[in-house]
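Enquirer: sequence and predicted structure, then a few things I'm wondering about:
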Amino acid sequence: MLAFNPLSFHSQQKVRWIFTALFLFLFLFFIFYLLKSYFST
């Protein structure tokens, strides 16, 4: 299966990595926003 279509597998891994990076970035941004609002009050 992998030898039959390695390009599809590679693109799938890349998409998964991109989504993971996006999720981590949004998570960190959310934490930063919460801390900022917590310290401002």
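Expert: Perfect, I can see it now.

Enquirer: from now on I want contacts and neighbour counts done on CA atoms only, so please keep to that.
Expert: Will do.

Enquirer: helix, strand, or coil at A3?
Expert: Taken by DSSP: H, G, I helix; E, B strand; the rest coil, the conformation at A3 corresponds to coil.

Enquirer: that one and K14, how far apart?
Expert: According to Cα to Cα, to the nearest Å, A3 stands 18 Å off from K14.

Enquirer: next up, a structure to set beside the first:
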Amino acid sequence: MAEHKHGTMNIETQERTFDGFLKMVTRATVVIVVGLVLLALING
């Protein structure tokens, strides 16, 4: 079995995926909040 050395794995792909996930969640949250505010104003 190969010897594992902590901190040597290439994690660029995982970091890009996580960054994309955070951007998607942030944008979706903003869209949902704006939609709720618009619904509240329309139904006032």
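Expert: Arrived safely, thanks for sending. Remember, predicted model here, so these are calculated numbers, not experimental data.

Enquirer: returning to that earlier point: more neighbours, A3 and K14 of the first structure?
Expert: K14 (12 against 7; other Cα atoms under 10 Å).

Enquirer: name the element the more buried one belongs to?
Expert: helix 6-40 (DSSP states H and E).

Enquirer: quick one: buried residues of that helix?
Expert: Within helix 6-40 of the first structure, no residue counts as buried by 16 or more other Cα atoms under 10 Å.

Enquirer: elements contacting it?
Expert: The contact analysis (3 or more Cα pairs under 8 Å, 6 or more residues apart in numbering; DSSP states H and E) places helix 6-40 of the first structure against no helix or strand.

Enquirer: aligned to F25 of the first structure, what sits in the second structure?
Expert: Counting by TM-score structural alignment, F25 of the first structure corresponds to V31 in the second structure.

Enquirer: I should have written F9 of the first structure there, sorry.
Expert: Alignment note (TM-score structural alignment): F9 of the first structure maps to E15 of the second structure.

Enquirer: S37 of the first structure matches what in the second structure?
Expert: Aligned partner of S37 of the first structure by TM-score structural alignment: N43.
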